[in-house]
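Student: Here is the input, now give the coordinates:
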Amino acid sequence: MPTDARATAAAILPLVGGPANVTSVACCMTRLRLGLADPSLVDEPALRALPGVLGLVVADGTYQVVLGPGVVTRVTAAFEELAARPAAVAPPTRSTGERPAARGAELREARRRRNATPVKTGLRRVAAVFVPLIPALIGCGVLAGVGGLLTNAGLLPGLTPALAAVASAFMALIAVFVGVNTAKEFGGTPVLGGAVAAIVVYPGVTKVTAFGVTLSPGQGGVLGALAAALLAAYVERWCRGRVPDALDVLLTPTVTVLVAGLATLYGLMYAAGAVSSAIGTAADRLLETTGAFAGLVLGGLFLPLVMLGLHQALIPIHTTLIDQQGSTALLPILAMAGAGQVGASLAVYVRLRHDTSLRTTIRSALPAGLLGVGEPLIYGVSLPLGRPFLTACVGGAAGGAFVGFFAMLGNQVGATAIGPSGWALFPLLSGTQGWGPAFGVYAGGLLTGYAVGFAVTYLFGVTDRVRGADRSAGS
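Tutor: Just a heads-up that it's a prediction; the model follows:
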């Protein structure tokens, strides 16, 4: 474990209330996600000021410490190790003299509970099901792209079938992994969730008829698996409170699999299949008829979703499209938001030539931004300055409109996996007219996002106040 990762974790832990205050630890590609027993114990100013902390997002009671790609994995491992140790001292408490502050914290918590609507909470929990699958989606997607290129070029014919098997096996059984994660997230036994979700991809479902239609393996896809495992979790929890302890080990799993399994075969697979087909049809029709406008809106709004951590709620849609069509046409458009962010940051770098600290931040965060990880630039550059965040959204909207326009012309670009963005998405591209045209459209979208984000930020994104502070810093 690198020393700096352990030091960062050790610095974060007391600022979030110590080990006794941490109820859950998880991470995504860039963020350390913490569940806290008492969020009011967090020292937010000190946490934001820590070296290596790029930002802090509070969403539905989960504290998300933005650390950046790569480093977040090491810090999370160190944090989990430290948080699991018995606390040397008691966690911070409020004294009688702190009653006004305590009352303020209670009011903030009450407001948070009002804002934690069932829809937002549900989206966050569904996202938690799919986030752990992203590494496998990335790895298999890259291998699928490499295999496709080798096949098209007629190279290594003896290797391409093996690559296809390695890349496709996970997607063939992704429903099982979704089931395991769903049961884990919603309080069920993971293996029971996986067992019920496995019905969705079992070849024997062809012998079952529901609503007058013979079922087919994979019908309903990941949405069917999600619904099946969710039902299994609720059935299992219902059984736990009613079955005698002596019979629990026998009856609870049997009833869970039976009830959820039959419901999956005679309802959920059919319904989820209809929803999955509707998602695919709607995405195709949206891009074919209003591609430029749709790209403008999607590319322009994605950065705020990333800032709020709500972009993870799109993962089930991406996964459904990949499972159903082999690629998601939405991801290349959404990736344009990162291009606008890069262009805006470059403009700030040029305009504020005396701000050594900010320029150093941009230089260090730019490589990640070019690879599609925009959070270091968001929290380190554009969001603190204010207006550059809005002009970056304009750049993303322009890039999205560019990609969407070509979709209207019949050259729809898709991604065979989710996770990477920016330059890192090139190996995962596919298109209705082949990889070459898809490469060209996506590259054109990135260049458009860079150029528009730079130009709009250079002209309108840096205020007189910021420029005055820059000159003062250089004098």
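Student: CA only for contacts and neighbour counts going forward, please
Tutor: Noted.
Student: Return the residues in contact with the spatially most central residue of the chain.
Tutor: By C-alpha atoms, centre = their mean, the chain has its centre lying nearest to Gln312, at 3.3 Å. By C-alpha atoms under 8 Å, 6 or more residues apart in numbering, Gln312 lies in contact with 124, 127, 131.
Student: Okay, the last one and Ala313: tell me how far apart.
Tutor: This points to Val131. Look at Val131 and Ala313: by C-alpha to C-alpha, to the nearest Å, they are 10 Å apart.
Student: try the first one
Tutor: To Ala313, Arg124 is 7 Å away according to C-alpha to C-alpha.
Student: for the closest residue to Gly141 other than its chain neighbours, what are its contacts?
Tutor: Nearest residue to Gly141, sequence neighbours excluded (C-alpha to C-alpha, 6 or more residues apart in numbering): Ala417, at 4.8 Å. Residues near Ala417 by C-alpha under 8 Å, 6+ apart: 137-138, 140-142, 319, 322, 327-328, 428.
Student: CSV please, covering the residues you listed and showing secondary structure, distance to Gly204 and neighbour count.
Tutor: Shown next, in CSV, are the contacts of Ala417 (DSSP: H, G, I helix; E, B strand; the rest coil; distance: C-alpha to C-alpha, whole Å; neighbours: other C-alpha atoms under 10 Å):
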residue, secondary structure, distance to Gly204, neighbour count
Leu137, helix, 26, 22
Ile138, helix, 30, 19
Cys140, helix, 26, 24
Gly141, helix, 28, 25
Val142, helix, 31, 22
Thr319, helix, 24, 25
Ile322, helix, 23, 21
Ser327, coil, 27, 24
Thr328, strand, 29, 27
Leu428, helix, 32, 26
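Student: The structure of the following sequence is requested for comparison with the preceding one:
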Amino acid sequence: MGKYESDAKQLLSALGGADNITSFMHCATRMRFVLKDDAKANKAAIEKIGAVRGMFTNAGQFQVIIGNEVPDFYHDFTTVSGLSGASKEATKAAAKTHQNVIQRAVATLAEIFTPLLPAIIVGGLILGFRNILEGVQFGGATIVEQSQFWAGVNAFLWLPGEAIFHFLPVGITWSITRKMGTTQILGIVLGITLVSPQLLNAYAVSSTAASKIPFWDFGFAQVNMIGYQAQVIPAMLAGFMLVYLERFFRKHIPQAISMIFVPFFSLLPTILVAHVVLGPFGWWVGDGLSAIVNAGLTSNFSWLFGLAFGLLYAPVVITGLHHTTLAIDAQLISTYGSTNLWPMIALSNIAQGSATLAVAIAHRGNKQEEGISVPATISAYLGVTEPAMFGINLKYVYPFIAAIIGSGIAGMFVTIMGVRAYSIGVGGLPGILSIVGQFIGVFAIGMVIAVAVPFVLTFVLRKVPALNKIEAVDDATGAIIDEDEAPATQPLAMDAESVQFDYLYAPTTGQVMPLAAVPDQVFAQNMMGEGFAVDPQDGHINSPVVGTVTSVFDTKHAIGIRMQNGLEVLVHMGLDTVALKGAPFTVHVQPGDAVDPSVTLAVMDIAAVKAAGHSTEVIVVITNSDRLDEFKLLATGAHKMGDEIAAAKTAEMSEQATGSAVAPAL
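Tutor: Here you go, the predicted model:
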């Protein structure tokens, strides 16, 4: 009988039986299921299974967190279920069929724009800085008018700014071919044909008389030579046509001549149709969509649109639907030269950060939570809200409510005042760089609203029991019982100095961060246990603890270690790197080896992991954190391999220090 046979049987039953499972597989820490009917999954029963650490649904997959012994659980599950697992790719494909049309469309849109985000953010910063140089006046003249040096800098910065936004169609067509698994260089070439200097620049079309627009003359027909700089929808339509033509011809052209004829018959027709049909149609659709959004945000009911968007943007981020706003923002800028949507997004970022800051102040002295809340606040103020939302605000609920109320009020204010942004990509406090010059002062007031309202409301709503799902509330007064205000019936706290801690060390040199900052909700929400992460400078990974190697995952990306105090530590190299099947990893240890921070566990080829599209964070997590009496994250930021990063104390250590077991709270 397998170790997890009983738990596997319970999970099979709780999932609705074998007939309800379409596909399943496992990675380093979790079982991933695609179910025919998610409603048949009995979540309450699953939570009671001993081996289960947590569960959530994401991208059409029902994921059950097991821990670093998931390979054994997987083996027992296949035995008791009589089913065969599938590859990660097959499970992902099955998950997509499990999604509705809207979910698949949003997922596709997200996968297209996500690789472009670094460039869009850099471009937004550049254009924002140029906005200040050209638009802000000192003594009656702009900076570029007063200084030849800054005039030169401004002119130079147009080069990368133009490359990013004017040539955005090249990035879109490349990203589509990358996402759909077709020839990426053909996507790049297609994008270039949409923005070629030989074409009339899209920005000049409206000011050019129809008789002056150049054209290709085919004798029986003429086609306008118009470029599609910064146009999103024409590029997407052309990119998908190229993908499906290539797929078609690869199926019907013999392999011996496919290298010649597949690109030829895929690319040339797409270019022609893009300029004759898809480009003009996409431009028309984009202008129509922009007109609808802009009309709503400039109408007599603009305050309502601004309030609704401000209230709903953060909840939409949770679903992933917020990626659709990138395409709308880009189209608004292409059509009108600026967008009235992006300012509200920047304010929503600020509001989430302000609520998290209030929680950090309310819980000051809690070192473990400060290690999450403080970096999360900074991250949100710089435009990345996921650590704040998932690590703090959604956990407590009341700060999330305070944040969306503040975001709604700030969004309503800037919409009424007609605030617009020249560019996108720069969120949070730096978002002011992208604001049209005449609106900078008004936007600054909106920023004050986004800071002050969520901050104050967080303290107010903290005392509303219905909105506070974590902190203890006095039933008689409704007041919060802080951790440092424990009632007399609680046992006296032990002297911290009397209890010995075991330390966890940096496994590699790099930026140390709390788990809440990791872009994976399993680790970020501590479903696997307490720990920390390191964004590595190089690929040498040493042991973070003194202990014995218990397991090396088949795909080499995860290694389990048991400390002398019984704590189980998982060293997980990169995110979702199970799909790389061990290629970027060279492991130097095996089960049974004694290790300490001077011992190299493995070497990770960082360049190869990044080239495959995966994050390289090294995660150190205590998978049996239920045995912890206390865990302290001692340091974050830049650290060298071997630096002390965290301290752990088990309940057994506490008992040994006091000579008896700690009495349960009454």
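Student: Got a TM-score for the pair?
Tutor: The TM-score (TM-score structural alignment, normalised by the length of structure 1) is 0.73; 396 aligned residues with a C-alpha RMSD of 3.7 Å.
Student: wouldn't Arg48 of structure 1 be in contact with Gly55 here?
Tutor: Yes. Counting by C-alpha atoms under 8 Å, Arg48 of structure 1 does reach Gly55; the two are 6.0 Å apart.
Student: More neighbours: which of the two?
Tutor: Gly55 (22 against 18; other C-alpha atoms under 10 Å).
Student: Surely Pro197 of structure 2 forms part of a helix?
Tutor: No. Membership of Pro197 of structure 2 in a helix is not supported by DSSP: H, G, I helix; E, B strand; the rest coil, which gives coil.
Student: and it, how far is that from Val277 of structure 2?
Tutor: Separation of Pro197 of structure 2 from Val277 of structure 2 (C-alpha to C-alpha): 20 Å.
Student: Would you mark the buried spots in the helix of greatest length in structure 1?
Tutor: Longest helix in structure 1, counting residues (DSSP state H): helix 269-308. Neighbour-count burial for helix 269-308 of structure 1, counted by 16 or more other C-alpha atoms under 10 Å, picks out 269-273, 275-277, 279-280, 283-284, 286-288, 290-304, 306-307.
Student: from the chain's centre, how far out does that helix sit?
Tutor: Here the centre of helix 269-308 of structure 1 is set off from its chain's centre by 16 Å, with C-alpha atoms, centre = their mean, to the nearest Å.
Student: helices or strands up against it?
Tutor: strand 55-59, helix 221-240, helix 315-325, helix 330-334, helix 336-351, helix 387-408 (3 or more C-alpha pairs under 8 Å, 6 or more residues apart in numbering; DSSP states H and E).
Student: repeat that with 6 Å
Tutor: Where contact means 3 or more C-alpha pairs under 6 Å, 6 or more residues apart in numbering; DSSP states H and E, helix 269-308 of structure 1 is packed against helix 221-240, helix 330-334, helix 336-351, helix 387-408.
Student: right, and these - which one's nearest Val71 of structure 1?
Tutor: For Val71 of structure 1, the closest of those is helix 336-351, at 19.9 Å, according to C-alpha to C-alpha.
Student: compared with structure 2, how much does the very next helix or strand once past that closest one deviate?
Tutor: As assigned by DSSP states H and E, the chain's next helix or strand after helix 336-351 of structure 1 is helix 356-370. Helix 356-370 of structure 1, aligned to structure 2 and superposed, deviates on average by 3.0 Å (mean C-alpha distance after the TM-score superposition for structure 1).
Student: what does helix 356-370 of structure 1 contact?
Tutor: 349, 376-377, 422 (C-alpha atoms under 6 Å, 6 or more residues apart in numbering).
Student: Closest one to Leu192 of structure 1 out of these, please.
Tutor: Distances from Leu192 of structure 1 to the contacts of helix 356-370 of structure 1, taken by C-alpha to C-alpha, are shortest for Gly422, at 38.2 Å.
Student: which residues in structure 1 does stretch 249-264 of structure 2 align to?
Tutor: Using TM-score structural alignment, stretch 249-264 of structure 2 lines up with residues 239-254 of structure 1.
Student: My guess is Met412 of structure 2 contacts Phe305. True?
Tutor: No. Applying C-alpha atoms under 6 Å as the test, Met412 of structure 2 and Phe305 come out as separate, 7.4 Å apart.
Student: So what's the residue count around the aligned partner of Gly422 of structure 1 in structure 2?
Tutor: Aligning on TM-score structural alignment places Gly422 of structure 1 opposite Gly428 in structure 2. Applying other C-alpha under 10 Å, we find 28 residues neighbouring Gly428 of structure 2.
Student: Just give the closest residue to Gly428 of structure 2, not the sequence neighbours.
Tutor: The shortest distance from Gly428 of structure 2 to any non-neighbouring residue, by C-alpha to C-alpha, 6+ apart, is to Gly383 (4.1 Å).
Student: ok, now Gly445 of structure 1?
Tutor: Nearest non-adjacent residue to Gly445 of structure 1, counting by C-alpha to C-alpha, 6+ apart: Gly399, 4.5 Å away.
Student: And the one you found, how close does it get to Leu133 of structure 1?
Tutor: As defined by C-alpha to C-alpha, Gly399 of structure 1 lies at a distance of 28 Å from Leu133 of structure 1.
Student: Those two: which has the busier surroundings?
Tutor: The residue with more neighbours, out of Gly399 of structure 1 and Leu133, is Gly399; 38 against 18, by other C-alpha under 10 Å.
Student: surely that one meets Thr448?
Tutor: Yes. Gly399 of structure 1 is in contact with Thr448 according to C-alpha under 6 Å; the separation is 5.2 Å.
Student: Give the residues shared as contacts by these two.
Tutor: Between them, Gly399 of structure 1 and Thr448 share no contacting residue, judged by C-alpha under 6 Å, 6+ apart.
Student: quick one, strands of the stretch 101-250 of structure 2?
Tutor: Counting by DSSP state E, counting those that start in this stretch, one finds strands in the stretch 101-250 of structure 2 at the ranges 137-138, 141-142, 215-217, 222-224.
Student: Take these and lay them out in a markdown table including mean neighbour count and distance to Ala533 of structure 2.
Tutor: Shown next, in a markdown table, are the strands of the stretch 101-250 of structure 2 (neighbours: other C-alpha atoms under 10 Å; distance: least, C-alpha to C-alpha, whole Å):
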| stretch | mean neighbour count | distance to Ala533 of structure 2 |
| --- | --- | --- |
| strand 137-138 | 12 | 45 |
| strand 141-142 | 14 | 45 |
| strand 215-217 | 12 | 57 |
| strand 222-224 | 14 | 54 |
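Student: In CSV: these, plus distance to Ile645 of structure 2.
Tutor: As requested, the strands of the stretch 101-250 of structure 2 are exported to CSV (distance: least, C-alpha to C-alpha, whole Å):
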stretch, distance to Ile645 of structure 2
strand 137-138, 48
strand 141-142, 48
strand 215-217, 65
strand 222-224, 63
